[in-house]
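[1] Here is a sequence with its predicted model. Questions after.
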Amino acid sequence: MAPATSAILKMLMILIFTGWVCVWVLYPTNLWRKSWHVAEEKARHTIFGYYGLNFAVFSFPILAVAMVGLIYSHLHDGTSIIRRRKISIPYLSSPIIIRSPLGVLSGAELLMGTLFVLFLAWTFYSRISVDFKKMTPVRSLRLNEWQYKVMKVGTRSGLLAEACLALLLIPVLRGMAIFQLLGLQFETSVRYHIWLGNIMMLFSMLHGAITMFIWGIKHNLRNEISQWQSTGRVNLAGEIGLAVGLIIWITSLPQIRRKQFELFYYTHHLYTVFIVFFLLHAGDRHFYTVFSGVLLYAIDKIIRIIQSRTETCLISACILPCKAIELTLLKPPGLKYSPTSVIFIKIPSISRFQWHPFSITSSSCMENERISIIVKCQGQWTNELYNKIHAAVDSDAGHLMCLPIAVEGPYGPTSIYYQRYDSLLLVAGGIGITPFLSILHEVAYRNGNKKNFATRVQLIYTVKKSQDLSMLNLILPLLQSQSNEQEYLRLKIFVTQEERSSTTLREILPELSLVQTVFFDTKCSKYTMARPESLVLMAAITALSSVIFFASLLCLNNAFLLSENKATDKKNPSWVSDLLIICSFIIATVSSTLATVLFRWRKRNNVIPPVSLEQAKSTERQCIEARCASDKHEIHYGQRPDFHDILSKFPAQTGGSNIGVLVCGPEPMQESVASLCRQYSFDMGAEIRKGSLSFHSLNFAL
């Protein structure tokens, strides 16, 4: 892509987003309220109405950023651009807070979190200070001064929950290219969704508890709690919305989500009920502040559902001694994805509704027709899959068995941050090696095919038992293919719970070779996994949905809303405006669904001949022939890695001045490496300052 086009799109996104942020900063001020009332009155007498103005100012900017971002991602193919550069602000990626309830926090996360907290504080202060100055009495409750002030604190807490709701759904968009533009994994952005959800529920509960407390001390709780006002705030709708939000929040707690995933999964779909009752409670003007996230999530969901309707079949499965399974699926030829991307899979024979995310272990540069993932048996769903495949191995009936699978994705970061570095230090623990496998394959491809891309990599892999080392089967061909003169990948392996005399990787290869492979019948499927919709199409669908929603809203409002007359206090019931928004939203989403289905039907040309058993087995033969490795790779038994020693020597060993440190594994491991990276980054006198360390924490589970 031309640099000028890239710069224009970037600048456009920054300007639109900055303008949207400025609106939110000015939103609670007196200056904004006075100017906004004047603007609404002028717009009320036009065909667009006050609702058109609210949509244009509060909703459209984020929709525009998403559309521009999708076009930018389409033009800026992160898998094909190699551009190594120094990071302009290295401390933003450095860990600042190591041990906290939120985990390891980088400088960028701490900065953005601080700015968001300051924004919430500013919003609350601006609103509450004006309320305390006015001291407008609530006639129906006859509040005294302290009761009035407490009531206003509760009311303004609801506005803070609204601000969190405006951002809540954006981090969990899988294909709409907002957080992906920053090079973030989907799992990482989900963490921000969790933070926003917790903060939103905190303010929502504070809002509801304080309001009902004041009703209670005024002996008016029974009357107020059951009211459905014709205009203004609807009390009963707010209480229903709060109750639904509490159900979603409680079942999302880690203690419940990890043990009762289905309960979490099904109750989480109550978000539709929560959003509807938020609209009925807060009114249409407040709903436009959160509408962009709702529409983007609906479009994202529709596209994912349509994509996952096409099922493919499993080609092969390798059972590793560590009770993990490598699954190989068909993918459309030419489909590209970034390393550390994930796909969501559903196996109807196990569960018709459960979708599970898995890191892709293969590289789209090296595998044109196949895609691989690793499934570690850690729960009911994964154990049932393991039993199915193990039974096929024992009965030698894999070639007669067909295992249909539905696939969503792949989803991954648009920009590949590891390409910025001269050297990579990968630190993995157990199954945490999974997201690194695609990086290692990508680096091998780049080193072999791109003269201007020469990355040195050291992998520190820590496991409890020797059988867990069978995960290395997936990179043994890479170790064998590199020559002594061009050795770019070195391993340091630590087996913590076994004692053994020092050995080499070559000596333990027979133990790693105990892999059972089963090949499945693919004749039952005529299709590969469905190709995700093109980013340009997604931008067009977003634009189409926005236009249809706005046009429907204008038509319905002009047809059904009465012209309000201040002289006679003639007002439309609040529920009418709310119902028209819901109808417009349904019309927009149905139209987008039909457009997506029509486009996919016209381009349904990914029919390919079934893969023969001989073609599938070629992968296994290639791996078996590659089972030799250099004796230079280290294996240590009965000890943990000394990260201080490793980090201090790594810059000198690789000769790199710009080093990326990527960690994926247990939280104590991430904290240990993050602490050392922070120490070396800020200790100007340290020897390691000869190389710049940039810390990145990867996740492999939601």
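    Alright, I've got the coordinates. Numbering: from 1, shown residues only.

[2] use CA for all of it now, contacts and neighbours both
    OK.

[3] for this protein, what's the longest strand?
    Criterion DSSP state E: the longest strand present in the chain is strand 311-320.

[4] helices or strands up against that one?
    Judged by 3 or more C-alpha pairs under 8 Å, 6 or more residues apart in numbering; DSSP states H and E, strand 311-320 is in contact with strand 324-330, strand 404-411, strand 516-519.

[5] other SSEs contacting the first one?
    If contacts are counted by 3+ C-alpha pairs under 8 Å, 6+ apart, strand 324-330 sits against strand 311-320, strand 370-376.

[6] Mind listing residues that contact it?
    With contact meaning C-alpha atoms under 8 Å, 6 or more residues apart in numbering, strand 324-330 is reached by 312-320, 369-377, 386, 528-529.

[7] Make a ChimeraX selection of whichever of those residues turn out to be buried.
    Buried residues among these (16 or more other C-alpha atoms under 10 Å), as a ChimeraX selection:
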select :312,313,314,315,316,317,318,319,320,370,371,372,373,374,375,376,377,386,528,529
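
[8] next, the one to line up against it:
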Amino acid sequence: MPSPRKSVKSFQSASTPLGFDTKAVDQTTPSTWGLFAVMHWLVGAILAFAILSPIGYHVSAIYRYNVALKWNGWFNINPKNKDRFAPGKEMLPANYFFLFFAIPVFTAAVLFSLSKAHFRAGVSHWLHVKPRFLHRLVSVGEILFVLIAVVGNILVFYHSYTFQSTLKKPVLRVVSIALGFSGLYNMVFLALPATRHSFWMEWLNLPWARAVKYHRWFGVATIVMFFVHFVIFFVQFANTDTLADELLPCFNCDIRFENSQGKDAWINVFGELSLLFMLIMGATSFPYVRRHYYATFKATHWLFIPAAFTAVMHYEQIIIWIYVSMVLYIVNRMYSSSTVAYPAALETATALPGHVTQLTFKCSTTYLPADLVYIKVPAISTVQWHPFSIASTPLHTPGLLTTYVKALGHWTNQLHDYIKQCQGEGVEPVVYMDAGYTPPTPMSSSYSSVMFVGGGIGVTPLMGQIMHLLHARPHQDVYLVWHVKTVEMLSQFHGWLRELESVAEANQGRLHLHLHVTQQDISEISIEHDEPVHKFALGAPSGVEARPYSHLSTSRKLVVLLLAFVASGALLFYVRYQQKISKINPAYWPLQRFVEFLVVVVGSFFAYGAAIIGKPTQPLAFAAATELQVRSNPKPLSKDEFVSHFNVKFERANWVQLFGEIKASQPSAETRSVGVYVSGPKALSAAIEAVTVDDALYDVHHEVFEM
């Protein structure tokens, strides 16, 4: 019997958030649908062009002997002056990257922002497919990424080597310079996958957790290229017995002129410092360090700021190469900063048995189930942000967002103790939340059945998606296969499981629950301490009031991006054109490069005001009972009643048998007609992969947790 607090009508006023199921919710007319589709794919073409444009800079037939010559008149360059630093020539590379990289990227951002609400293609579906001939070890996306990166590096190296060879430089020096440009090519794209609000990744439908993997790969390639670049120069200096002269700072040398000992020494010192910062970041980014010493990893990653700055001091054109990445990164930081100026208002915060913490936030903007949120608790740490998956859907609890946190490490254990202490003392917890990142991969409405496979607390990113499907698509068969160690783990979610049944019954949905307990005699509850192990100073900071969470609208994001590009670009053009500072005195070249770096940062931050003015502060109107009200309705079941009611099995699932039964129940054997979403330990993912690897019926997706 459905819950008296619910009815089919009670949810009709809650609209499905755009992006989860475009076929079901898109109201675009056929005449305009084609326009938005063209805009969407045009974004992809522009991004492909942006990837190629840094390569074109090194192709002499494109840049040096073509467009650069045509631009001489733009900047009053004397074509007879062959000096590399002739007046006006400093603007040629700037103009190239502005026209062929900055403008295309900004245009793509605008077009995507305008089209994504009306047309979204599952671009990433085939990127995630793992070819059978490679034994499902790597995906198509990973293969393409490596292929594009390798080809790009080869082309940059080849054309740079070819040009440098024409200058009659020693072979070792030519190789080193070419490697340096290859590293710079990687550096251009290094920060893009790491930005949480990256429209590049959103266009590809790549969640941030997956995209950050490509950031690590770019990081490795960048560091390796720059390290070899340094080693070759080191060997060359050693062979000429000039190590001290070339690699140590000279404080009483003349630094005014090119190729002078003083200027070359300082340029090399800046390069050494940049490489040192990068090596430290690389050393602290190994998986073991990230997992066991996250605070160290996070702190040392801030070295990217001095690493980028000293790189610009080493080579003046680097600021032009990384300008777009800098602006996009700063804009992304502004997006996040605007949402975390105040603590997020909590509807409830509960320390559940089994060291699980439930946080339910009030929201002024909508979200998608399985989105990623970042949480900070100042009482634990003022600098640490930790990612968690959303376990709710606005269709079921509009105005509320819920996440569950299992205490598996130092920070999460402290969170559980903090919430327990707040509960005991009747104090409102102070929690900050940042969200609105790249949405999860759209779940196709063409699936005849959708199967969710969860392991332990790994089920949380699936919880909201299951509830969402039961509301939005009751025609689909929904399977939940959940592996846990103890019955107590399942019983904590007794209310949620009863809600699934109620919603499925109310909407005439087809829900199939398969709950499995793998360690029947072990109880997490019995070993939990009654009192918190950690103690905290409770109370909100003075003058800081919690507000419902809200992130920036699409239009506001565009305004921020436009202002950042215009302000930083105008300042950089003004300072760089005719070298405003160094032409006063050639010895001021370090100040010239410093100011160029500074104006990009300062100019980008001019847009911050547009990000923080006029944000909503009230939660969305509730169109249904709140999560707490719903959960309080079902009558609690005893352990035996719970096991009997949900037919809990004390064994691991027989995957071959289960998938065979699902296959037999399908009305047709169309390719990829059953969506499978897996979230849990790697062993669970491997087991599912082994069963489905040779069956085209299943379209398998794996949730990624590694950061």
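    Great, that's in hand. This one's a predicted model, so the numbers in the text were calculated from it and none came from an experiment.

[9] Looking at the helices and strands packed on strand 324-330 of structure 1, which is nearest to residue 124 of structure 1?
    Set against residue 124 of structure 1 and scored by C-alpha to C-alpha, these come closest in strand 370-376, at 46.3 Å.

[10] so where is the closest one in structure 2?
    Using TM-score structural alignment, the residues of structure 2 aligned to strand 370-376 of structure 1 are 400-406.

[11] can I assume residue 622 of structure 2 is in contact with residue 395?
    No: assessed by C-alpha atoms under 8 Å, residue 622 of structure 2 is found out of contact with residue 395, at 10.1 Å.

[12] which of those two has more neighbours?
    Taking neighbours as other C-alpha atoms under 10 Å, residue 622 of structure 2 and residue 395 compare with residue 395 leading, 26 against 16.

[13] What distance do you get for the residue most central in space within structure 2 to residue 572 of structure 2?
    Central residue of structure 2 (C-alpha atoms, centre = their mean): residue 208, 2.6 Å from the mean position. Separation of residue 208 of structure 2 from residue 572 of structure 2 (C-alpha to C-alpha, to the nearest Å): 31 Å.

[14] now residue 271 of structure 2
    Taken as C-alpha to C-alpha, the span from residue 271 of structure 2 to residue 572 of structure 2 is 22 Å.

[15] Any chance of the helices and strands packed on strand 311-320 of structure 1 in TSV with distance to residue 146 of structure 1 and mean neighbour count as columns?
    Output for these, formatted as TSV (distance: least, C-alpha to C-alpha, whole Å; neighbours: other C-alpha atoms under 10 Å):
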stretch	distance to residue 146 of structure 1	mean neighbour count
strand 324-330	62	21
strand 404-411	52	23
strand 516-519	73	20
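
[16] quick one: which of the ones you listed is nearest residue 68 of structure 1?
    Among those, strand 404-411 sits nearest to residue 68 of structure 1 (C-alpha to C-alpha), with 18.1 Å.

[17] post-alignment, the closest one versus structure 2, mean distance?
    For strand 404-411 of structure 1, the mean distance to aligned residues of structure 2 following superposition is 1.7 Å (mean C-alpha distance after the TM-score superposition for structure 1).

[18] equivalent range in structure 2 for the following helix or strand past that strand?
    Sequence-wise, the next helix or strand beyond strand 404-411 of structure 1 is strand 423-429, with elements assigned using DSSP states H and E. Aligned using TM-score structural alignment, strand 423-429 of structure 1 spans residues 449-455 in structure 2.

[19] With stretch 664-672 of structure 1 instead?
    Residue span in structure 2 matched to stretch 664-672 of structure 1, by TM-score structural alignment: 679-687.

[20] which parts of that stretch are buried?
    Applying 16+ other C-alpha under 10 Å to stretch 679-687 of structure 2 flags 679, 680, 681, 684, 685 as buried.

[21] quick one on the thing from earlier: mind putting the helices and strands packed on strand 311-320 of structure 1 into CSV with distance to residue 636 of structure 1?
    Putting these into CSV (distance: least, C-alpha to C-alpha, whole Å) gives the following:
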stretch, distance to residue 636 of structure 1
strand 324-330, 23
strand 404-411, 36
strand 516-519, 27
